[in-house]
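# Can you look at this prediction? I've put the sequence above it.
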Amino acid sequence: MLVIRDALWVSRTSVLTDGGRPSRDDRRVVEGIIYRYRCGIAWRDMPAEFGPWQTIWKRHRRYSGDGTWNRILAGLLTVADARGEMDWSISVDSTVNRAHQHGTNLPRTTGAPSNYMNLFAEPNDHAIGRSRGGLSTKIHALVDGKGRPLVLLVAPGQGGDAPMFTHLMGQLKINRGGPGRPRTRPDRVRGDKAYSSRAIRTHLRDRGIMAVIPQPSDQIGHRKRRGSTGGRPPAVDKEDYKGRNVVERNFNVFKQWRALATRYDKLALTYRGGAVLRAVSIWLAALGDTP
């Protein structure tokens, strides 16, 4: 069952092995991980041709926890930026995904704030919280102007979007193809009304980043009630704001992998690892390295 093209596998083997001796079954295992997330099946139900399901699970757990998937995505982003493929007018948003009952049967501390920032440690609540639709997880994302994912974080489903913004921006670091510091500052940020806060606008203004974020009606009313002391309304380029929909379309692409649309993973680390792997596949397609 061929999932990864030959040329693609050769080009990425060095990342998986870190210069060490490659495992004979690395490719089969990675194909099995992709197959599992595409189909949304239990790890125990993996087809035998991919090898023992325990091996596939353990390898994905390791690659999620030691940063392997992150390094592959970072390498692709460096290539895209060097080729001029990156659109630095970025958009931000989140999507709520229902957690399956098989993914929620671990002891956890619920109701924690949405501050899951450590990419290599499991949070106490496993990034699962109770929202209107029941137990759920949010994927928070920054995408470039063409809807390709740049940064992905997970947090409990009941958490707000605005508190995660600075954490997302803090993870935005695109390494240069040659010498120089990583690029961390986009040209502009597009966000919906959930990101309209003084803290976010100040953060962007201090860094010289244009904010394309409309105000909600309650903030508009509050400013008007204050009269001349309310200050001027923030400028919003309404035509440019139309480009924000790329992040919504990105989530639609993400959820074509059924194990991301519904969270079956018990650990936040492995669930985010699957999301990062999906981002890798999106960038490979954009760079022409996969069908």
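That came through, no problem.

# Please count neighbours and contacts with C-alpha atoms only from this point.
Will do.

# List the contacts of Asp192.
Under the criterion of Cα atoms under 8 Å, 6 or more residues apart in numbering, the contact list for Asp192 reads 93, 213-214, 244.

# wait, is Thr110 part of a strand?
No: per DSSP: H, G, I helix; E, B strand; the rest coil, Thr110 lies outside any strand segment and is coil.

# that older thread, is it possible to get CSV of the contacts of Asp192 that adds neighbour count, distance to Leu152 and secondary structure?
What follows is the contacts of Asp192, written out as CSV (neighbours: other Cα atoms under 10 Å; distance: Cα to Cα, whole Å; DSSP: H, G, I helix; E, B strand; the rest coil):
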residue, neighbour count, distance to Leu152, secondary structure
Asp93, 23, 10, strand
Ile213, 24, 20, coil
Pro214, 21, 23, coil
Arg244, 25, 17, helix
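
# Could you report the neighbour count for the residue lying closest to Lys266 once chain neighbours are set aside?
Once flanking residues are discounted, Lys266 sits nearest to Gly103: 4.1 Å by Cα to Cα, 6 or more residues apart in numbering. By the other Cα atoms under 10 Å criterion, the neighbourhood of Gly103 contains 19 residues.

# then this one, side by side with the first:
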Amino acid sequence: MTRFAVLSDAQWARIEPLMPSSVGRSGRPFQDHRRVVEGIIYRYRAGIPWRDLPDHFGSWKTVWKRHRRFSGDGTWDLVLTRLLADADAAGVIEWEVSVDSTVNRAHQHATNLPRDTGGPVSNYTKFRHEPPDHAIGRSRGGLTTKIHHLCDAKMRPLVVIVAPGQGGDAPMFPYLLTALEVPRHGPGRPRSTPVRALGDKAYSSKAIRKLLRSRGIQAVIPEPADQIGHRKRRGSKGGRPPAFDKEIYKRRNVVERSFNTFKQWRGIATRYDKLAITYRGGAVLRAITIWLKALGDTP
């Protein structure tokens, strides 16, 4: 096995049937899907420019165009959804979810497109549409992008959304929860209700707690000091403090460790992609490789 072989035969056999069979109006079949997909993985893992891809993977233009197409037409999302369905059928998914975001610096090569800032949150949740600001914003770290992430109890990603770095975490939570749909093998609605949701103080709001309560999901979210003080000042009108299990909350670190795994790919830790669609596509592809390993399809 060479250093360019990044998928085992078992891993490729699982995802090969999900690859598109033709391209464009002419209906010409795609050539050598595996080599191209491994080229995309290699590029994000190494964090190199597309033009610097080794010749082993063929034309860099073909690799980039295929990734752009698969990111925009939903192929990567389809593959991840099918793997999640397989994992759920095998009892691999742990339905205690944790939520958080991570800020990633955008390289200067990713920030040289015209941008219209200040778009609504919903722009960043339509996975197949490029937002006008390309999900690049300005925060303390400069020009940055956030990856908002929902993972299971074993650090494995369930939902991935990208948004500008200055955006808040709480407004994205309803979209993350709505996007959580794992189809079942056979009849029945997709699984979309975790047992509980763990989040830090940024997710402590009445709207989020009400949403979780309406879905029958236990909220394990601490109250920030200002909310505690405001409630106490109101006396009996402030209501009871929300239930909070400190022991369960200790397990929230899985989402931080999940980000550490994500950022082992240099092309995810630093954003080099101009388009939000392709950057998110790389993050979804990283999630795919994590679930392939979880399903036992290792080299």
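Sure, I can see it. Keep in mind that what you see is a predicted model, and the values were worked out from it rather than measured.

# Which two among the contacts of Asp192 of the first structure are spaced furthest apart?
For those, with distances taken as Cα to Cα, the pair at the greatest spread is Asp93 and Pro214 (13.8 Å).

# got any residues that touch both of the two?
Taking Cα under 8 Å, 6+ apart as the contact definition, Asp93 of the first structure and Pro214 share the neighbouring residues 191-192.

# In the second structure, what sits opposite the residue nearest to Lys266 of the first structure in the alignment?
In the second structure, the residue paired with Gly103 of the first structure is Ala110, using TM-score structural alignment.

# before we move on, the earlier item: correct me if wrong: the residue nearest to Lys266 of the first structure contacts Leu260.
No: with contact defined as Cα atoms under 8 Å, Gly103 of the first structure and Leu260 do not form a contacting pair (12.0 Å).

# Which residue ranges of the stretch 51-200 of the second structure form helices?
If you assign secondary structure with DSSP state H, counting those that start in this stretch, the helices in the stretch 51-200 of the second structure sit at 60-72, 75-89, 173-179.

# With respect to Gly281 of the second structure, which of those helices lies nearest?
Comparing the helices of the stretch 51-200 of the second structure against Gly281 of the second structure with Cα to Cα, the closest turns out to be helix 60-72 (4.8 Å).

# how big's the offset between the closest one and the first structure?
For helix 60-72 of the second structure, the mean distance from the matching residues in the first structure following superposition reads 0.3 Å, by mean Cα distance after the TM-score superposition for the first structure.

# Output the residue interval of the first structure matched by that helix.
When helix 60-72 of the second structure is compared against the first structure (TM-score structural alignment), it corresponds to residues 53-65.

# ditto for stretch 220-240 of the second structure
Using TM-score structural alignment, the residues of the first structure aligned to stretch 220-240 of the second structure are 212-232.

# can you give me the end-to-end distance of that stretch?
Start and end residues of stretch 212-232 of the first structure are separated by 16 Å (Cα to Cα, to the nearest Å).

# ok, now stretch 93-107 of the first structure?
From its first residue to its last, stretch 93-107 of the first structure covers 29 Å (Cα to Cα).

# re earlier: go through the helices of the stretch 51-200 of the second structure and pick out the most buried.
helix 75-89 (a mean of 20; mean count of other Cα atoms under 10 Å).

# That one vs the first structure, average offset?
Between helix 75-89 of the second structure and the corresponding residues of the first structure, superposition yields a mean separation of 0.5 Å, by mean Cα distance after the TM-score superposition for the first structure.

# Compute the distance from the centre of that helix to the centre of its chain.
The chain centre lies 13 Å from the centre of helix 75-89 of the second structure; the measure is Cα atoms, centre = their mean, to the nearest Å.

# One more: stretch 292-299 of the second structure?
For stretch 292-299 of the second structure, the separation from the chain centroid amounts to 19 Å (computed by Cα atoms, centre = their mean).

# Likewise for stretch 115-125 of the second structure?
Here stretch 115-125 of the second structure is found 17 Å from its chain centre; the criterion is Cα atoms, centre = their mean.

# again, but for stretch 114-121 of the first structure
12 Å.

# Just the residues contacting it, thanks.
Counting by Cα under 8 Å, 6+ apart, stretch 114-121 of the first structure makes contact with 64-67, 123, 127, 153-156, 159-160, 163-164, 167, 269, all of which sit outside it.

# And those residues, which two are furthest apart?
Asp66 and Gly160 (27.9 Å).

# For burial, what's the neighbour tally of His126 of the first structure?
Around His126 of the first structure sit 27 other residues, with neighbours defined as other Cα under 10 Å.

# Am I right that Ser196 of the first structure is in contact with Asp218?
No: here Ser196 of the first structure does not reach Asp218: they are 10.9 Å apart, not a contact under Cα under 8 Å.

# More neighbours: which of these two?
Comparing Ser196 of the first structure with Asp218 by other Cα under 10 Å, the one with more neighbours is Ser196, at 19 against 9.
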